[in-house]
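Engineer: Prediction below, plus the sequence it came from.
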Amino acid sequence: MMKVHLPFFSITSLFWCVFISIFLVNTLVSLPFPLPHQIEILLAFKKEFPSPTCSHTVLSSWTRNTHSFDGVVFDNETGVVTELHLSEACLEGTIKNNSNLFKFHHLRYLDLSYNHFENYSFPFEFGILSNLEFLNFRYSGLVGEVPSSIRNLSRLTFFDLSQNELTCGFPLIYNLTKLSYLDLSYNNFIGTIPSSLLTMPSLLNLDLRQNGLRDPPENLNSSSSSRLERIYLGRNLFSGRILEPISKLVKLTSLDLSFLNMIYPINIVFSPLKSLEYLDLSGNSLSRHNTSSDHALPKLTELTLSNCNIFEFPKFIMTLQSLEYLDLSWNNLLRLNTSSGQALPTLIRLYLSNCYIVEFPKISKILPNLQHLDLSNNRLKGKVPAWLWNLPLTRVSLSHNSLVDFEGSPEALVNSSLEMLDLSTNAFGGPLPTLPPTIDYVVASNNNFTGELPLSLCIPRKLSFLDLSQNSFTGPIPQCLGGSINGVMNLRHNNLNGKLPDVICRSGSLTTIAVSFNLITGKLPRSLANCTRLKFLDVRGNNITDTFPFWLNALPLLQVVLLSSNRFYGSVSSPQHTLPFSKLQLLDISHNNFNGSLPSNYFVSWSTSLVNNILEDYRQGENRRDQFRFHHSLSSRYEGRDMRFGNFLMYLIGFDFSGNRFEGQIPESIGLLKWLIFLNLSNNGFTGHIPSSMGNLSNLESLDISRNQLSGTIPQELAKLFFLGYLNMSYNKLTGQIPQGTHLNTFDRLSYEGNTNLCGSPLNKSCQEKNGATSPQTQQLKPPKQGHVLNSKAATIGYGPTLMMFGLGIGHAVALDRTTWFIKLLGF
């Protein structure tokens, strides 16, 4: 019989082919390939909302030609949608009762938080999604009652309806037996807390802060069935009776009873709560304490008693041998009497700001391991004691006192463990003390420090925040300093001279450079182009001589450029730079020597990028700049609905080109900047007509085109600027009648004076001609001082992002110095 011999390499090849085939089959089968009808539902759901106004949203990837659906999770085996992660997805409008969303019957996870369903009632149909385990509607514009159908979501473990406008009593959630996390805070719920809510079998976290709850739970006879570990009831309308039922929840580890305005004295020793680790009683009256227990709250690590009308150091605190965090801010302590002889070896964070304290508390022996100390906003005078630096302190705030010096040598701080130090708004003088190499964050603004900036500032391991503004420092900025800071450098309002450091942003991580109002000369260092994280550049009020810095266009995050009151010169337009500063939101080049004309398309390149960036930042609510805050309770105390949009730096849009030598016509393309709030083109040589396209600047609040050579009539389109609170068209060559019966008539006559042939209200000159004669012209007034014109009735501030940008109108402060006032709003 013939034997067949297969080559060894053929057998090996066959083996690998079979192995790879099996692997590919298994891999392909396990891929979460979405079912076609699920894609159709997703696309139909997307169409239910208007086209998103923000530039980036997860729904942008939802197209028929792709299998990549951002924010969507498909089941690996069935291909159905099981999760929708749509937080901050730029969804606006409403989810209708027949929405395609309710066709996702296998949905387990749904996050619709931080969208904009304005005045949107919670639809009954959500009860259809009975497989939901996670549902988040935080800050989404919900109003009205929670529908009874919510009780059908029996598999829910996480439920967040916080920061909406929901009303009435508690939703019917008692049969949600698997629920472990429930957040109904910052709504308008009223009435009584049902006792059944506190004894739900799986509930661990309950947040009911900032509602209208008045009555404590009734008939809570036993807590054996309660698993609650964290309960937050602050900022409601409870009386002191809330303490009794809460004390029965013996498994509590965190309890917030802040700002309840209780009418009964609070028994601060909750003897049954042996597991309590966090307690917030701030904003209540603790003028009388029960201190009958020698071992109160043995596991308590965090205690907040701020704003409690306390006049002396509560003695029971000395019995809290596990305490790590203590906040007694906003009380009336005057002196901190802790002479009991006991120590608190575990306390590492102590906050005593705004307590009227007149002398340094002697805490070195009582708090041997203290790391964070806040004594800001008190009445401390004299010198900072030397023993303070013997403690293992890493964060110290002594701001807003009347301190003048440090005990001991200037080297007293060198051997400390300081990472953050705030000495701002005191009366310190002389040279800045030598700081330890561990320092990361230094604020010494608003003092009388003198001398040159010490080279020791370059020694630390990269400062993240340096604020020495409003002092009397002299000499040049050390060359090493430009490469030694990773975040903010604020040196404004000193007497610094010389040039800016040649090498700056060596690591590319400076976010803010503020050196305004010094004596700096030379040019802007070209190494600024390395500052890829730079957002804020302020060199106002110096003697810098340079051309317009087109080369800064490469910085991807630059939002604020302030060049005013220097010696910049030349043109501000260039054919080589058609898209200047794609993120720019505030540009001040006033009071320089810029000249030439602005091309007709000058503002075209800015329009699209500005709108996209503004709306993107509006959605995200980025933080304007780091704050020197190590008071960790701030995040919970002020996490109300308005805090996300407290950052108007990201939304403010303004241009100040005043006080230069520009000529030619104002480009019609200015009308494309529909988000513009502040525009100043005054004191130039602009000619031609006022562009009618300015009527498209629907968010404009301040307009100054005075002291130019503008001619022709005032466009009727400008009457549409309903939010305009400041207007100055004076000293031009305008003619004809001021548009009557419009908002433009509500301004003072000073807004229009100096235009010989202009007539109509509010001017005294009538436009009616009789027998070929016009009414007498009003007497020519002397040229006013800069910034004289104000609307007598400040315009009502706008809607949407405009309201978030300011939250206030253009007032008298704008009249005094408009641009400076806007800059002050930014914190610089």
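Structural biologist: Nice, thanks for sending it over.
Engineer: Every contact and neighbour count from this point should use C-alpha atoms.
Structural biologist: Noted.
Engineer: Which residues does the helix of greatest length in the chain contact?
Structural biologist: Secondary structure assigned by DSSP state H gives helix 8-30 as the longest helix of the chain. Applying C-alpha atoms under 8 Å, 6 or more residues apart in numbering, the contact partners of helix 8-30 are 76-77.
Engineer: For Val814, see how far away Asp704 is.
Structural biologist: Asp704 sits 11 Å away from Val814 when distances are taken as C-alpha to C-alpha, to the nearest Å.
Engineer: continuing past the longest helix of the chain, what's the next helix or strand?
Structural biologist: The helix or strand immediately downstream of helix 8-30 is helix 36-47, counting by DSSP states H and E.
Engineer: Check which element follows that next one along the chain.
Structural biologist: Once the chain leaves helix 36-47, the next helix or strand it forms, by DSSP H and E, is strand 72-74.
Engineer: So which elements touch that following strand?
Structural biologist: If you count contacts as 3 or more C-alpha pairs under 8 Å, 6 or more residues apart in numbering; DSSP states H and E, strand 72-74 packs onto strand 81-85.
Engineer: for the strand it packs on, packing partners?
Structural biologist: Counting contacts by 3+ C-alpha pairs under 8 Å, 6+ apart, strand 81-85 packs against strand 72-74, strand 109-111.
Engineer: Touching it from outside, list them.
Structural biologist: Contacts with strand 81-85, where a contact means C-alpha under 8 Å, 6+ apart, come from 34, 38, 71-75, 104, 106-112.
Engineer: what comes up buried for it?
Structural biologist: Neighbour counts over strand 81-85 (16 or more other C-alpha atoms under 10 Å) mark 81-85 as buried.
Engineer: And here is the other one:
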Amino acid sequence: MVGYHSPTFNLLLCFHFISVLCSPSSPTHLCSPNQSAALFQFKTHFSINQTASKDCEYSYPKAKTTSWKKGTDCCLWDGVSCDNITGEVISLDLSCSCLSGTFPSNTTFFLLSSLQRLDLSFNDFRKSKISSNFGRFPSLTHLNLSYSWFSGPVPHEISYLSILVYLHLSDRPITDLIGFQAPGPILKLGKSAVNGIVRNLTKVREIYLDGIDMSSIDPNSFVNLSYSLTSLSLFGCHLRGKLPDNIFKLPNIEYLSLDANSELTGQFPKSNWSSPLVILSASFTSLSGELPESFGDLKSLAGLVLLFSNFSGSIPRSLGNLTQLEFLFLSHNYFSGKFLLHLQTSQN
């Protein structure tokens, strides 16, 4: 007989508690009816078409909404994540979901007020406008509407998402942008929206706006970008005018792409340039001048791509001291000297 205070009894008791804690619990239907109804109504606006996600870059296209059935827990639906306590939908990932159809401007979808992450990338919304209602998600930290065939102006209300840390609105796949020809409808970003993004998104760390028409934007609008910013991509945005050099000095910037803005002018900082830049790409621009010795202060720089621009003069020897440098493309500029051979020798 095992006594209540014996070591054997205590060991059995421990095993009992562990088995209770680790045993699978019966499924709990957390999703509230209004959340489920909002999602299901959203689903009905679209058909499933494999070609709608043919450009998907990150995974194979998958029609996630086919798992959405009435009478089932929406928290278990593919692409949906809920808060474990409230049952509110907090994440919706419908990237590469083969959705095809016009995106409704006013739908119960926008009543999912607890959303923290929303990814609708790589679908085909058939030239739909981005609804101003996207600004109605006060808890949103991640928003990705890229490569889904939205068109027209980006609404100013996007800047109401004050705790956003990730914004991806890129309009066309990079393969289409290489030729600098818009294959179809493009998004436009106006002064009001840009000023709102710069002023209100103080926590944002990543911004990707490739292919969006920003021809009406003065590059000086970017002077006060968030110091939290680590990644900024403005590939093929039709930017024109002089870019302020402080954009290169953002204290946390690691990735900066300015490629394919042929009328964008400016020069790199000549002094006091110390930043954590890892990748700097500014090909097919009108940036000019000599590469300053201050490049040697970019100790984390792993990639520098400055093809087909207007840089000139000698290439600074300080580039040869960048121990993290993995790739360097400087052709089709107006450089002089023999430094490239010196760099190749020093790196090997």
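Structural biologist: Looks like it came in fine. What you see is a predicted model, and the numbers here were worked out from it, not measured in a lab.
Engineer: Send over the TM-score of the superposed chains.
Structural biologist: Taking TM-score structural alignment, normalised by the length of the second structure as the basis, the two superposed chains have a TM-score of 0.76; 307 aligned residues with a C-alpha RMSD of 3.5 Å.
Engineer: returning to that earlier point: between the contacts of strand 81-85 of the first structure, which has the most around it?
Structural biologist: Of all the contacts of strand 81-85 of the first structure, Leu107 has the most neighbours under the rule other C-alpha atoms under 10 Å, reaching 23 neighbours.
Engineer: That one falls within a helix, correct?
Structural biologist: No. Counting by DSSP: H, G, I helix; E, B strand; the rest coil, Leu107 of the first structure falls outside a helix, being coil.
Engineer: Show me what it aligns to in the second structure.
Structural biologist: Counting by TM-score structural alignment, Leu107 of the first structure lines up with Leu115 in the second structure.
Engineer: That match contacts His142, doesn't it?
Structural biologist: No. Look at Leu115 of the second structure against His142 with C-alpha atoms under 8 Å: they stay out of range, at 9.3 Å.
Engineer: re the thing from before, next one: the closest residue to the match of Leu107 of the first structure other than its chain neighbours from Ser81 of the second structure, what distance?
Structural biologist: For Leu115 of the second structure, ignoring the flanking residues on the chain, the nearest one in space by C-alpha to C-alpha, 6 or more residues apart in numbering is Ile90 at 4.0 Å. Distance of Ile90 of the second structure to Ser81 of the second structure, given as C-alpha to C-alpha: 6 Å.
Engineer: ditto for Phe9 of the second structure
Structural biologist: From Phe9 of the second structure over to Ser81 of the second structure the distance is 42 Å, taken as C-alpha to C-alpha.
Engineer: need the contact list for the residue nearest the centre of the second structure.
Structural biologist: What sits nearest the mean C-alpha location of the second structure, by C-alpha atoms, centre = their mean, is His168, with 3.6 Å. The contact partners of His168 of the second structure, by C-alpha under 8 Å, 6+ apart, come to 143-146, 206-209.
Engineer: can we see that at 7 Å?
Structural biologist: 143-146, 207-209 (C-alpha atoms under 7 Å, 6 or more residues apart in numbering).
Engineer: Would you agree Ser271 of the second structure is in contact with Phe295?
Structural biologist: No. With contact defined as C-alpha atoms under 7 Å, Ser271 of the second structure does not reach Phe295; the gap is 9.1 Å.
Engineer: And those two? Which one has more around it.
Structural biologist: A direct count of neighbours by other C-alpha under 10 Å for Ser271 of the second structure and Phe295 places Phe295 higher, at 23 against 11.
Engineer: That one and Leu319 touch, don't they?
Structural biologist: Yes. Under the criterion of C-alpha under 7 Å, Phe295 of the second structure makes contact with Leu319 at 6.3 Å.
Engineer: what's next to stretch 110-118 of the second structure, contact-wise?
Structural biologist: Here stretch 110-118 of the second structure makes contact (C-alpha under 7 Å, 6+ apart) with 35, 88-93, 133, 136-144.
Engineer: With stretch 63-71 of the second structure instead?
Structural biologist: Contact with stretch 63-71 of the second structure is made by 43, 48, 77-79, 94, 97-98, as judged by C-alpha under 7 Å, 6+ apart.
Engineer: and that stretch, how far out from the chain's middle?
Structural biologist: 27 Å (C-alpha atoms, centre = their mean, to the nearest Å).
Engineer: Flag every buried residue along that stretch.
Structural biologist: 63-65, 68.
Engineer: With distance to Tyr4 of the second structure as extra columns, can I get these in a markdown table?
Structural biologist: What follows is those, written out as a markdown table (distance: C-alpha to C-alpha, whole Å):
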| residue | distance to Tyr4 of the second structure |
| --- | --- |
| Ala63 | 57 |
| Lys64 | 54 |
| Thr65 | 55 |
| Trp68 | 51 |
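Engineer: Between the residues you listed, which sits nearest Ser228 of the second structure?
Structural biologist: Closest approach to Ser228 of the second structure among those (C-alpha to C-alpha): Lys64, at 33.7 Å.
Engineer: per the alignment, that closest one corresponds to what in the first structure?
Structural biologist: Taking TM-score structural alignment, the alignment pairs Lys64 of the second structure with Val58 from the first structure.
Engineer: burial measure for Ile22 of the first structure, as a count.
Structural biologist: Residues near Ile22 of the first structure, counting by other C-alpha under 10 Å, number 12.
Engineer: Quick check: the gap between it and Thr12 of the first structure.
Structural biologist: Separation of Ile22 of the first structure from Thr12 of the first structure (C-alpha to C-alpha) stands at 16 Å.
Engineer: same question, Gly283 of the first structure
Structural biologist: Applying C-alpha to C-alpha to Gly283 of the first structure and Thr12 of the first structure gives a distance of 78 Å.
Engineer: which one of the two has more residues nearby?
Structural biologist: Gly283 (22 against 10).
Engineer: Quick one: residues contacting that one.
Structural biologist: 258-259, 306-308.
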